[in-house]
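1. fold the following for me, if possible:
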Amino acid sequence: MPTDIEEFERALAECVTIAGRTMPGSTMISVALCTDDGIRTAARSHARAELLDGLQSAIKQGPVLDAIDTGQRVTTGDLAADSRWPRFTDESAQVRGVYCEPLESEGTLLGVLTLYSGRAGPFADETLIVMSLTAAHIGVLFRTSLDAARMREVAAQLKEALTTRAIIDQALGIVMAQRRCTAQRAFEILRHVSQDKNVKLHQIAASIVEKVSGEPPQRSRFEEPPQYIARRRT
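-> Alright, predicted model coming up:
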C-alpha cells in the first residue's frame, strides 16, 4: 500500500509532466523539496534537471538555493550574463534561462519549482502563468496529503482508544462481580491500582482479564468501511 509520501511524490510527478507538455522543447522542470540535509529533487521532467538541482546543492550556489533562502521568486533571462552564481554558470553551459518559484503551504516553505531553459531572453507570459499555477497546485497537493495523513493518525488513535476501552470494560465487569460493587467503584479500584503500581490503566485491566479467563483479552475489531465504486447508469 503506498505511503502518503509516495502518493504525494506521484502526484508531483504528474503535475510536472502536465506542466512540461506546455513548455517549449528547450526547457526542463524540476521540483526540489527542502530537507534537513539541503534539497532533494522529488520530480523532474528530464534527468538533467535533477542534475542541475544537485549541482547547486553540492557547490552551495545557484538560483534554487537563493529562492529557498529568500522565499522569493528568482529568475534570470541569460545565465551567461548574470554574475550572481559564477560557479553554477561555469558548470551548466547549456542553460541560459532559469525561473525559480518557491513552493509554500500554510506559511511553510516546501521547496522550489524550477524551469531551466536552453534559450536566452525573457520568459513568455504564458510560461510564467503555467509555472505560477503549477506552484499553487503543488501547495494544494501538499495540504491535501498532510490532511489525509493527519486524519489517518487520528483514526488510528481513535481505534486504539476504543479497543483499550473495551478491555477496561471487561475488567470492570470482573471487578464488579468479585467485589459486588458499582461500575464507578470498580473503576476507582482499577485507577488506584494503576497509580500504585505506576502501570497504565488498560494494562492493569488486561492483566485482570487474562488472570481470570486464562487468555489475553479479546481486542474488538474496527473495520474500515467498504469502498464502493459508483457505476454510471446507462
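2. please make it C-alpha for all contacts and neighbour counts, starting now.
-> OK.
3. so after the biggest helix by length in the chain, what's the next helix or strand?
-> In the chain, assigned by DSSP state H, the helix with the most residues is helix 125-179. For helix 125-179, the following helix or strand on the C-terminal side (DSSP states H and E) is helix 183-197.
4. neighbouring contacts of that following helix?
-> Contact with helix 183-197 is made by 172-173, 175-176, 179, 200-201, 204-205, as judged by Cα atoms under 8 Å, 6 or more residues apart in numbering.
5. and these, which two are furthest apart?
-> The distance between the two most remote of the contacts of helix 183-197 (Cα to Cα) is 21.5 Å, for R179 and K200.
6. now Q170: closest residue in space that isn't a chain neighbour?
-> V209 (6.8 Å; Cα to Cα, 6 or more residues apart in numbering).
7. an error on my part: the question was meant for R143.
-> S105 (6.7 Å).
8. what's the neighbour count on the one you found?
-> 14 (other Cα atoms under 10 Å).
9. can you check Q184 too?
-> By other Cα under 10 Å, neighbour count at Q184 equals 10.
10. correct me, but T134 touches C15?
-> Yes: between T134 and C15 there is a contact under Cα atoms under 8 Å: 7.0 Å.
11. and this one, please, so the two structures can be compared:
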Amino acid sequence: MAAATPEGPGWESLPDPQDLVFDSTDVEDFLAAVTHEFMRDIDGDLRGISWAVTFFRPGSVRTAAAGSAAARAADEEQCSFADGPVLESLRAGDFVHVADVARDRRWPGYANVAADHGVRSLLSTPIMAGAGWSAALSLYASMPHSFTSEDITQMRRYVRQVARSLRMVVRVAERAEAGAQLAVAQSSMVLMDLAVTVLTSDYGLGHEAALQYLRTIARHTNQGLRETAMNIVAASRPGPAAPGQENAGVGGLISAKPPGRNEGPYKTGSTA
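-> Next comes the predicted model:
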C-alpha cells in the first residue's frame, strides 16, 4: 500500500518559476546582450546615454543589469526612493520622460541625487509585468533634452521584443519546475514507502501507526518527513543482528526506540 501524500515540516518546495527568472544570471546576461544592440541602434555611447533594467517584486527591488557603473548607481539610487520615474512608468504602463532633471519638479529628491550621478535627463518604461513581479528599463543621459520621439519609438519596439523573450523564459521555467516537482514527489513517496516497510517489518507496526511514527519523528527532530524517511531507511540494518541490537540506528533517531506492537500507543486494540 502506498504511503499517504506527504505533509508536514520540511517537505521541499521548488522556487517559483518567476523567482528563477528574477534571480538568474543568465537572464542578466541576456538583458545585457540585447540592450547593447538597442543602444548601438540609437548611438547611445556617442550621445552619452546609458541604461539599466530593474526587477521589482513585493519587498524586493534590484537593478538586474546596467550598461555602466554610473547608470547602475543612478538606478539603485532611484530604487531607494519611495517614488520616481521608473515607478511611475510601472503604474502608468507607459514611458515617463524627464527632459531636464534640474527643471523637473515631480520628484525633487531623486532629481538632486540623479544630478549628483551625472544624469541630466532620463527615460523609463515598463518591460513587462507578471504575477508578483515586473521589470522596467531606464535610459540615463548626461545632457538635458537628450531623448527624441524616435528614441521612444525604438524603445517601445525593444521592450516588446524583450517582453516576449522573458515570457518564453518563464514558460520554460514553469515546465521544468513542474517536471522537477513531479520527480521530487515521486522520490519522496518511494522513501515514505520504504520507511513504512522498515517500521512495519522490523517493529510490527501497522501501516497507519508507522506513518504516525514518521510524523512524530519529523516534528521532534525538525528534519521534515523526507529526511526522516531517508534516515530510517539508511539506518535499517539488513540481515540478522545480535540479540538486543535490532535496528539500533533507527531507534537513535529520537530518544526512545519505536514502540512495539504491544507497547505505548500502539498496543493491540488501540488506534494510532
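12. mind checking the TM-score on these two?
-> Comparison of the two superposed chains (TM-score structural alignment, normalised by the length of the first structure) gives a TM-score of 0.65, and 204 aligned residues with a Cα RMSD of 4.0 Å.
13. look up how far K197 of the first structure lies from the residue nearest to Q170 of the first structure.
-> Going from V209 of the first structure to K197 of the first structure by Cα to Cα, to the nearest Å gives 17 Å.
14. these two: who's more crowded?
-> Neighbours were counted for V209 of the first structure and for K197 using other Cα under 10 Å; V209 has more, 24 against 10.
15. can you tell me the helix or strand for the more buried one?
-> Counting by DSSP H and E, the element that carries V209 of the first structure is helix 201-213.
16. for that helix, buried residues please.
-> 201-202, 204-209 (16 or more other Cα atoms under 10 Å).
17. and those, which is closest to P24 of the first structure?
-> Nearest to P24 of the first structure out of those is H202 (Cα to Cα; 62.9 Å).
18. just to revisit the earlier point, which of the three states applies to the alignment partner in the second structure of the residue nearest to R143 of the first structure?
-> Matched to the second structure by TM-score structural alignment, S105 of the first structure sits across from A129. In terms of secondary structure, A129 of the second structure is strand; the call rests on DSSP: H, G, I helix; E, B strand; the rest coil.
19. wait, A129 of the second structure touches A135, no?
-> Yes: A129 of the second structure is in contact with A135 according to Cα under 8 Å; the separation is 6.4 Å.
20. the residue nearest to R143 of the first structure: what's it in contact with?
-> 139-140, 142-143.
21. angle of the longest helix of the first structure against helix 183-197?
-> Counting by axes from the mean of the first three to the mean of the last three Cα atoms, to 10 degrees, helix 125-179 of the first structure lies at 100 degrees to helix 183-197.
22. got the angle for helix 125-179 of the first structure vs helix 201-213?
-> Inter-element angle recorded for helix 125-179 of the first structure and helix 201-213: 40 degrees (by the same axes, to 10 degrees).
23. quick one: contacts for the residue nearest to A115 of the second structure when sequence neighbours are not counted?
-> Excluding the flanking residues, the one nearest A115 of the second structure by Cα to Cα, 6+ apart is V101, at 7.0 Å. Neighbour list for V101 of the second structure: 111-112, 114-115, 119-122, 144 [criterion: Cα under 8 Å, 6+ apart].
24. give me the ChimeraX select line for these, limited to the buried ones.
-> In ChimeraX, this line selects whichever of the contacts of V101 of the second structure come out buried by 16+ other Cα under 10 Å:
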select :111,114,115,119,120,121,122,144
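25. out of the contacts of V101 of the second structure, which sit inside strands?
-> If you go by DSSP state E, those have 121-122 in strands.
26. just flag the most distant two among the contacts of V101 of the second structure.
-> So, these by Cα to Cα: farthest apart are N112 and P144, at 14.0 Å.
27. do you know how far the alignment partner in the second structure of T89 of the first structure is from A74 of the second structure?
-> In the second structure, the residue paired with T89 of the first structure according to TM-score structural alignment is A111. Going from A111 of the second structure to A74 of the second structure by Cα to Cα gives 10 Å.
28. what would the buried residues of helix 201-213 of the first structure look like in TSV with distance to A155 of the first structure?
-> Shown next, in TSV, are the buried residues of helix 201-213 of the first structure (distance: Cα to Cα, whole Å):
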residue	distance to A155 of the first structure
L201	21
H202	19
I204	25
A205	23
A206	23
S207	26
I208	28
V209	26
